[in-house]
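>>> Sequence plus predicted model, see below.
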Amino acid sequence: MAAIHDIDAVVLDVLGTLVDEPGGLRSAIREAVPASDEATVEDLLGLWLRHGEREQRRIGRGRRPYVPTETLDAEAARMVADRADVTDPATVTRLATAGQRLSPWADSVAGVEQLARQLPVFGLSNAGRTTLLRLGARAGLRWHRALSGETVRAYKPAPEVYRLAIDAAGCPPERVLMVAAHAWDLRGARAVGMRTAYVHRPAGDPPTGRDRFDGHFDGMGGLVAALTRG
């Protein structure tokens, strides 16, 4: 991949891009419902993920007032518990905070550290402020600043979330690189003028043939190399 030139700041999506969201939730469900077989775990995981995606879309369309991901996760945990007949309050409470204990992908910590030696690095996430704080600390992600959509009471791909990062970077959008494993996220960033780079992750949303991003990478190592050359 060729170098990416003229970048003054890097903005990294967090959920799915730097940390393994599906894997972490899957592990938490197994812990909460230890007798479940793999098919049941996948069914419960799908229930959780669909709820979060659906409610974020409803909020984006003005059909529900904004609530942070901590609220959506608590709702999803209750749905999973009800489906699996889990009645222990402590188990449900722990399950509700599973999104705060997600593990980083193998190349995330080193990749963020290497980027941060050269450029301002921001984490930009739909995760609520509390979740984002705890995720970064647990995973060891040493960005310069973490930004949550909760600040503007919106979820990506709402343009105000990306503008939050542009304002924090203090430079024109065309000099800010948005990095994500989700093509829908990069389309939102591109719509407000940001540069874009796709990083492949197993549970991401890959680009289509119509997408025109500035870079496509198999992992953080390729991204770091491209920015170093730039």
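Thanks, I have it.
>>> From now on I want contacts and neighbour counts done on CA atoms only, so please keep to that.
OK.
>>> wait, M1 sits on A226?
Yes - with contact defined as C-alpha atoms under 8 Å, M1 and A226 form a contacting pair (6.8 Å).
>>> Tell me which of these two has more neighbours.
A226 (17 against 11; other C-alpha atoms under 10 Å).
>>> Buried ones in stretch 201-217, by neighbour count?
R201, G204, D205, P206, P207, F213, D214, G215, H216, F217 (16 or more other C-alpha atoms under 10 Å).
>>> Contact partners for the nearest residue to the fourth one once chain neighbours are set aside?
In space, P206 comes closest to A183 once its chain neighbours are excluded; the distance is 5.7 Å by C-alpha to C-alpha, 6 or more residues apart in numbering. Remark: with contacts taken as C-alpha atoms under 8 Å, 6 or more residues apart in numbering, A183 is in contact with Y198, D205, P206, P207, D211.
>>> any chance you could map the helices in the chain?
With helices called from DSSP state H, the chain shows them at 21-32, 38-60, 69-84, 89-96, 108-116, 129-139, 159-169, 183-191, 220-229.
>>> Stretch 102-115: end-to-end distance?
Stretch 102-115 has an end-to-end distance of 21 Å (criterion: C-alpha to C-alpha, to the nearest Å).
>>> Excluding its own residues, what touches it? List them.
17-21, 23-25, 121, 135, 138-143, 219-221, 224.
>>> Surely G128 touches T71?
No - assessed by C-alpha under 8 Å, G128 is found out of contact with T71, at 9.1 Å.
>>> Which of the two has more residues huddled nearby?
Set G128 next to T71 and count neighbours by other C-alpha under 10 Å: G128 wins out with 22 against 15.
>>> Quick one: residues contacting the more buried one.
P68, T69, E70, S148, G149, E150.
>>> For the last one, which non-adjacent residue is closest in space?
For E150, the nearest residue in space outside its immediate sequence neighbours is G128; the separation is 5.6 Å by C-alpha to C-alpha, 6+ apart.
>>> The residue most central in space within the chain: what's it in contact with?
Residue closest to the average C-alpha location in the chain (C-alpha atoms, centre = their mean): L15, at 2.1 Å. By C-alpha under 8 Å, 6+ apart, L15 lies in contact with E21, S125, N126, A127.
>>> Hmm, the first one is touching A98, no?
What that stands for is E21. No - applying C-alpha under 8 Å as the test, E21 and A98 come out as separate, 9.3 Å apart.
>>> Second structure follows, compare the two:
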Amino acid sequence: MRAVLDEVRFLAFDVFGTVVDWRSSIARAAEPFLTGHGIEVDPLVFADEWRSRYQPSMEAVRTGVRPWVPLERLNRESLETVLARHGVDFGAVTGDELAELNRAWTRLDPWPDSVVGLTRLQRRFPIGPLSNGSIAGMLALARFGGLPWNVILGAEIAHNYKPMPQTYLRSVEAVGLRPDQVAMVAAHNADLRAARAVGLRTVFVARPLEFGPGQTADLTAEDDWDLVTGSITEVADLLGC
């Protein structure tokens, strides 16, 4: 454990991609819907297309173009946008079907090392998501995947999305700590860059298959993060848990 992490009293986790495998899980959930409605697209491609709307959908909130809305609303709007691109007849799709498919974001499988690694870390540190997901969504996802959070932080506390500074700072404030007493754990260099900019410590976890075998971004650490690891269990090893 590096000396710079000696004062850390809370571990905050990015979730989508770092803790859970959204791509395979969304593809699995989408396959019967796509087949049932005759939508000829590979489920993994569909998952990628849906996810590609993630950052653009949040940007309108970040910039104040639209008021705060939780991620579930944005994901539903993005789903309809992607389906429209594939020529879906919305008269043949029920609202209940769309709602059920949108709930796939609360049924994402943890990476194989996630639950055991989080469980080990939680013996020594309080832990929780600092995610763009809503509190309700993170709660449902935790119950689905057995994620042992102590508290849920992130976008809904700040009413803004990462990487806006207040998303990190209001989460830190909510647990009664200074920024340097919180370590952000993420598989995305941009997330860690934004966290470091407001004083948080940083832990990189490589997830080279988050976007599938053709992934080109975030394959390696792009900065001198406080810890660089290949799994959450390795984080636990390095932190003596």
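That came in fine, so what should we check first? Note that this is a predicted model, so its numbers are computed, not measured.
>>> Drop the TM-score for these two in here.
Remark: TM-score between the superposed chains equals 0.89 [TM-score structural alignment, normalised by the length of the first structure]; 228 aligned residues with a C-alpha RMSD of 2.2 Å.
>>> on that earlier part again, would you show me how to pick out the buried ones of the contacts of stretch 102-115 of the first structure in ChimeraX?
Buried residues within the contacts of stretch 102-115 of the first structure, by 16+ other C-alpha under 10 Å, are selected in ChimeraX with:
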select :17,18,19,20,21,24,25,121,135,139,140,141,142,143,219,220,221,224
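>>> Tell me the residue in the second structure aligned with the residue nearest to P206 of the first structure.
Using TM-score structural alignment, the partner of A183 of the first structure in the second structure is N189.
>>> returning to that earlier point: any chance of the helices of the first structure in a markdown table with distance to H5 of the first structure as columns?
Output for the helices of the first structure, formatted as a markdown table (distance: least, C-alpha to C-alpha, whole Å):
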| stretch | distance to H5 of the first structure |
| --- | --- |
| helix 21-32 | 31 |
| helix 38-60 | 33 |
| helix 69-84 | 35 |
| helix 89-96 | 42 |
| helix 108-116 | 14 |
| helix 129-139 | 28 |
| helix 159-169 | 17 |
| helix 183-191 | 16 |
| helix 220-229 | 7 |
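>>> Among those, which comes closest to D6 of the first structure?
For the helices of the first structure, distance to D6 of the first structure was read as C-alpha to C-alpha. The smallest value, 9.2 Å, belongs to helix 220-229.
>>> Which elements pack onto the closest one?
Applying 3 or more C-alpha pairs under 8 Å, 6 or more residues apart in numbering; DSSP states H and E, one finds that helix 220-229 of the first structure contacts helix 108-116, strand 195-199.
>>> for the ones you listed, which one ends up most surrounded?
strand 195-199 (a mean of 25; mean count of other C-alpha atoms under 10 Å).
>>> so that strand corresponds to what in the second structure?
Using TM-score structural alignment, strand 195-199 of the first structure lines up with residues 201-205 of the second structure.
>>> ok, and what's touching the matching stretch?
5, 8, 18, 179-189, 192, 195-196, 221, 225-232, 235.
>>> Trace L124 of the first structure over to the second structure, please.
Under the alignment (TM-score structural alignment), L124 of the first structure pairs with L130 in the second structure.
>>> same thing with I59 of the first structure?
Using TM-score structural alignment, the equivalent of I59 of the first structure in the second structure is V61.
>>> I'd guessed that match sits against N160; true?
Yes - applying C-alpha under 8 Å, one finds V61 of the second structure in contact with N160, separated by 6.7 Å.
>>> Neighbour count: the two, which is higher?
N160 (25 against 18).
>>> What does the more buried one correspond to in the first structure?
Correspondence of N160 of the second structure to the first structure, assessed by TM-score structural alignment: A154.
>>> same check, this time on D48 of the second structure
Structural alignment (TM-score structural alignment) places D48 of the second structure against G46 in the first structure.
>>> Tell me the spacing between that match and L25 of the first structure.
The gap separating G46 of the first structure from L25 of the first structure is 10 Å, by C-alpha to C-alpha.
>>> and A47 of the second structure, how many neighbours does it have?
There are 23 residues near A47 of the second structure, going by other C-alpha under 10 Å.
>>> pretty sure it is touching E31, no?
No - checked against C-alpha under 8 Å, the pair A47 of the second structure and E31 is beyond contact range at 9.8 Å.
>>> Contact partners for the counterpart of V228 of the second structure in the first structure?
In the first structure, V228 of the second structure lines up with H216, judged by TM-score structural alignment. Counting by C-alpha under 8 Å, 6+ apart, H216 of the first structure touches M1, A197, Y198, V199, H200.
>>> now do 6 Å
By C-alpha atoms under 6 Å, 6 or more residues apart in numbering, H216 of the first structure lies in contact with A197, Y198.
>>> next one: S231 of the second structure
S231 of the second structure neighbours (C-alpha under 6 Å, 6+ apart): V205.
>>> any idea what sits nearest R145 of the first structure, other than its immediate chain neighbours?
F122 (5.0 Å).
>>> Could you check how many residues crowd around the one you found?
24.
>>> got it, and the one 4 residues further on?
For N126 of the first structure, the number of neighbouring residues by other C-alpha under 10 Å comes to 24.
>>> V45 of the second structure now?
When neighbours are counted by other C-alpha under 10 Å, V45 of the second structure comes out with 12.
>>> cool, and V152 of the first structure?
V152 of the first structure has 14 nearby residues by other C-alpha under 10 Å.
>>> How much space separates it from D185 of the first structure?
For V152 of the first structure relative to D185 of the first structure (C-alpha to C-alpha), the value is 17 Å.
>>> for A106 of the first structure, same thing?
Following C-alpha to C-alpha, the distance that separates A106 of the first structure from D185 of the first structure is 22 Å.
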